[in-house]
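> please work out how this folds:
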Amino acid sequence: MNIRSLETFVWIARLGSFRAAANRVHASQPSVSARISGLEDQLGVELFNRSVRKVTLTAKGREFLIYAEKMLALHAEMMHSVAKSTAMQGTVRMGVSETIAHSWLPQLVEQVSGVYPALNLELEIDISVNLSEKLIDHEVDIALLIGPVTQPGILNQKLCCYPLIWVASPRLGIENRRMSLSELATWPIVTYPRKTQPHTVIRSLIDPINHSTRIHSSSSLSNIIRMTIDGLGVSALPEEILEKELRSGDLIQLDVDVEMPDLEFNAAFRGGPGATVVQAISELAVDAAQR
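Next up is the predicted model:
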């Protein structure tokens, strides 16, 4: 009975599919089936009901899952505490908000590579709403995103806060003076996609004042910046990612009498077996964010 077989068993139990587990552990489906058959032969019991469309655990399988998760957790703790960092192998799938990708992600990747040179990172850049869903569905192992993920079993670690500033293209000819929110609402607004924190906050501020204000949204932060530079509207964005545009004069900061709430970023990951490595990566992310 080896760690690889136990890990395969746990992922089938979590995902309810031999095929999905094969993708997760980077093995062929026949290899996954062979590992489970080997476990069942050793134990002398069936671990899964295979007669239904979604694979489910038998009564003995549910009992074995408790022990398998404990064994994996102990193995991960042992490797983290005793083994050299060069011995930590495998792949960690990390989902990253585009705002972080535009700021300190390269430093984090460099730190992870330095501490765990044998560990592979699979990066997925997406909006926070999607990253939260992917973490819950086991499609990523750790997510660096806006806000916490409030689901049972998910741990959250605060990373950083980014204040938002209102910016616009000089070509719009907006006067350099303090303006009210109602004045700002006469211009179209370019922002993050629906269901994100910035879009929701902007809607709640603007709709009572001017329901006819056009709000253009995009899931691409680069596209939001480009649209704002092109004069398609004003935007509220983190100052940290606009240094080049503000310095070159492609964008100017607006003085608006309303403050947007900060973007609060967290590292979210699932606790339990295998969490030792992703928790260590989250701590490296805190360090990278503070730097």
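> could you use CA atoms for every contact and neighbour count after this?
Will do.
> so what's Glu139 closest to, chain neighbours aside?
Leaving out its chain neighbours, the residue that sits closest to Glu139 by C-alpha to C-alpha, 6 or more residues apart in numbering is Arg93, at 7.8 Å.
> also Leu119?
Leaving aside its sequence neighbours, Leu119 sits nearest to Gln89 (C-alpha to C-alpha, 6+ apart; 4.7 Å).
> can I take it that the residue nearest to Glu139 is in a strand?
Yes. Counting by DSSP: H, G, I helix; E, B strand; the rest coil, Arg93 falls inside a strand.
> who are the contact partners of the residue nearest to Met260 when sequence neighbours are not counted?
Using C-alpha to C-alpha, 6+ apart and skipping the chain neighbours, the partner closest in space to Met260 is Leu164 (6.1 Å). Residues in contact with Leu164, defined by C-alpha atoms under 8 Å, 6 or more residues apart in numbering, are Ala236, Leu237, Pro238, Glu239, Glu259, Met260, Pro261, Asp262, Leu263.
> after the helix or strand hosting the first one, which helix or strand is next? Please name it.
Counting by DSSP states H and E, the secondary-structure element that holds Ala236 is strand 235-238. Note on strand 235-238: by DSSP H and E, the next helix or strand toward the C-terminus is helix 243-248.
> one more sequence to fold, the one below, so I can look at both together:
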Amino acid sequence: MAITLKQLHYFVALAETGGFGTAAQAVHVSQPALSAQIRDLETHLGAPLVDRLPRTIRLTRRGQEVLARARRILAEVGDLEQAVRWHDGLSGRLHLGVIPTVAPYLLPDVLTRIRARDLTLDIRVREAQTDALVEALGRGQIDAAILALPVPAPGFEAIPFLSDRFLLAGSEQRLQTWAHQAARLSPHDLVPEQLLLLDEGHCLADQALEVCGIPARRQVDLGASSLSTLCGLVSEGFGLTLLPELAVRTEAAAARGLRLMRFAAPEPQRDLALVHRGGGDGAWAADLAGLLRDAGSTLVARARDLVPVAP
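Model (predicted):
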């Protein structure tokens, strides 16, 4: 009996979840069915792949080797399916990953644009931090991801689609402190102790620290889980934060006490890109990047209407 893709899929699920019950739930089969497939795989390979412990499993040395190869095989199969599915452009099924500081602002507009082009496209969205999306992309669990450059892993193709500038956000009283130097305000002028950022793991927090020239996280108050939380805090006078243009329209409307100020040129920014594994016909990725560029440019233009760029 030959090894099947089903067996490899089940084995990867088992390794990632750490238990037969949770793995069975993840792949939507009964636990006996999953256990039988794992036993058949071990029989075919002639070696145990997992140590069955009372409440969990542990991969054997052979199991760790099989896991690495199984992930590569499943990713290759995913690429094959993708190449055939999207031979004629963006159509069929799309598994898209998006970082949390982009998803709530860009997705509503871009999904509307995608639906206007093709109502039959089946879109599945996963919102997660950069490292999780890069891992999912490498395993073939998603087709593409919207990330901020640079991508923290080699081997992917990136199509930049938007330069998203940062604005200084805070209460009116807080920003009044900087009014006298608005024409020459630099991120490096900010006092680290006044800066609030997203909790560790969000790439936006790392980018903000970098543009402000702050080398150590311990100097900054980190802990908010979303930009909306940050904007609510700073609008009430609890420090300052950096807000990307992409989020300006939504957050300015939600936090009524929020005030925004631009930095002097060159304004700090993040560069957003559509990242995919590459290979085959990349027309679908170019199509999608074009839609992202259109949607993003619209949001940025609205932000610049609210907070004009200095002439």
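> what's the match for the residue nearest to Met260 of the first structure in the second structure?
By TM-score structural alignment, Leu164 of the first structure lines up with Phe166 in the second structure.
> what helix or strand is its match located in?
Using DSSP H and E, Phe166 of the second structure sits in strand 157-170.
> list the contacts of Ala169 of the second structure.
By C-alpha under 8 Å, 6+ apart, Ala169 of the second structure lies in contact with Leu175, Cys231, Val234, Ser235, Leu240, Thr241, Leu242, Leu243, Leu258, Arg259, Leu260, Met261.
> before we move on, the earlier item: the strand holding Phe166 of the second structure against the first structure, how far on average?
Here strand 157-170 of the second structure, set against the first structure after superposition, deviates by a mean of 2.0 Å using mean C-alpha distance after the TM-score superposition for the first structure.
> just to revisit the earlier point, ok, the contacts of Ala169 of the second structure vs Glu193 of the second structure, which is closest?
Glu193 of the second structure lies nearest to Leu240 out of those, by C-alpha to C-alpha, at 9.4 Å.
> quick one: the counterpart of that closest one in the first structure from Glu259 of the first structure, how far?
Superposed on the first structure with TM-score structural alignment, Leu240 of the second structure falls opposite Val234. Per C-alpha to C-alpha, to the nearest Å, Val234 of the first structure is found 15 Å from Glu259 of the first structure.
> got it, and Val140 of the first structure?
Following C-alpha to C-alpha, the distance that separates Val140 of the first structure from Glu259 of the first structure is 33 Å.
> same deal with Tyr192 of the first structure?
When distance is defined by C-alpha to C-alpha, Tyr192 of the first structure is 17 Å away from Glu259 of the first structure.
> these two: which is more packed in?
Using other C-alpha atoms under 10 Å, the more surrounded residue of Tyr192 of the first structure and Glu259 is Tyr192, with 24 against 13.
> pretty sure Ala144 of the second structure is touching Leu137, no?
Yes. The pair formed by Ala144 of the second structure and Leu137 meets the contact definition of C-alpha atoms under 8 Å, at 6.6 Å.
> mean shift of the helix or strand hosting His80 of the first structure relative to the second structure?
Using DSSP H and E, His80 of the first structure sits in helix 59-81. Taking mean C-alpha distance after the TM-score superposition for the first structure, the mean distance separating helix 59-81 of the first structure from the aligned residues in the second structure is 6.6 Å.
> contacts only, for Arg174 of the second structure.
By C-alpha under 8 Å, 6+ apart, the contact set of Arg174 of the second structure is Gly237, Gly239, Leu240.
> who's in contact with the first one?
Which is Gly237 of the second structure. Contacts of Gly237 of the second structure (C-alpha under 8 Å, 6+ apart): Gly170, Ser171, Gln173, Arg174.
> can you flag the buried ones in those residues?
Burial by neighbour count, judged by 16 or more other C-alpha atoms under 10 Å, picks out Gly170, Ser171, Arg174 from these.
> quick one: the strands in the stretch 1-150 of the first structure?
48-49, 56-57, 90-97, 119-126, 142-146 (DSSP state E, counting those that start in this stretch).
> of all these, which one is nearest Ile206 of the first structure?
strand 142-146 (21.7 Å).
> how near is Gly173 of the first structure to Lys84 of the first structure?
Counting by C-alpha to C-alpha, the gap from Gly173 of the first structure to Lys84 of the first structure is 59 Å.
> one more: Asp141 of the first structure?
Asp141 of the first structure is 22 Å from Lys84 of the first structure, by C-alpha to C-alpha.
> neighbour count winner among those two?
Remark: of Asp141 of the first structure and Lys84, Asp141 carries more neighbours, 22 against 11, as counted by other C-alpha under 10 Å.
> the more buried one against Val92, yeah?
Yes. At 6.2 Å, Asp141 of the first structure and Val92 qualify as touching, with contact defined as C-alpha under 8 Å.
> so what sits against both of those two?
Among the neighbours of Asp141 of the first structure, those also in contact with Val92 (C-alpha under 8 Å, 6+ apart) are Val278.
> coming back round to it: and for Ala144 and Leu137 of the second structure, which residues touch both?
Common neighbours of Ala144 of the second structure and Leu137, using C-alpha under 8 Å, 6+ apart, are His276, Arg277.
> of the two, who's got more company?
Per other C-alpha under 10 Å, whichever of Ala144 of the second structure and Leu137 has more neighbours is Ala144, with 27 against 22.
> contacting residues for the nearest residue to that one once chain neighbours are set aside?
Nearest non-adjacent residue to Ala144 of the second structure, counting by C-alpha to C-alpha, 6+ apart: His276, 4.6 Å away. Neighbouring residues of His276 of the second structure by C-alpha under 8 Å, 6+ apart: Leu137, Asp143, Ala144, Ala145, Phe156, Glu157, Ala158, Ala285.
> ok, Leu67 of the second structure next?
Contacts of Leu67 of the second structure (C-alpha under 8 Å, 6+ apart): Phe11, Val12, Ala15.
> next, the contact list for the first one, please.
The contact partners of Phe11 of the second structure, taken as C-alpha under 8 Å, 6+ apart, are Ile38, Leu67.
> repeat the analysis, applying 7 Å as the threshold.
Ile38 (C-alpha atoms under 7 Å, 6 or more residues apart in numbering).
> corresponding residue for Ala185 of the first structure in the second structure?
Aligned partner of Ala185 of the first structure by TM-score structural alignment: Val191.
> nothing else from me, thank you.
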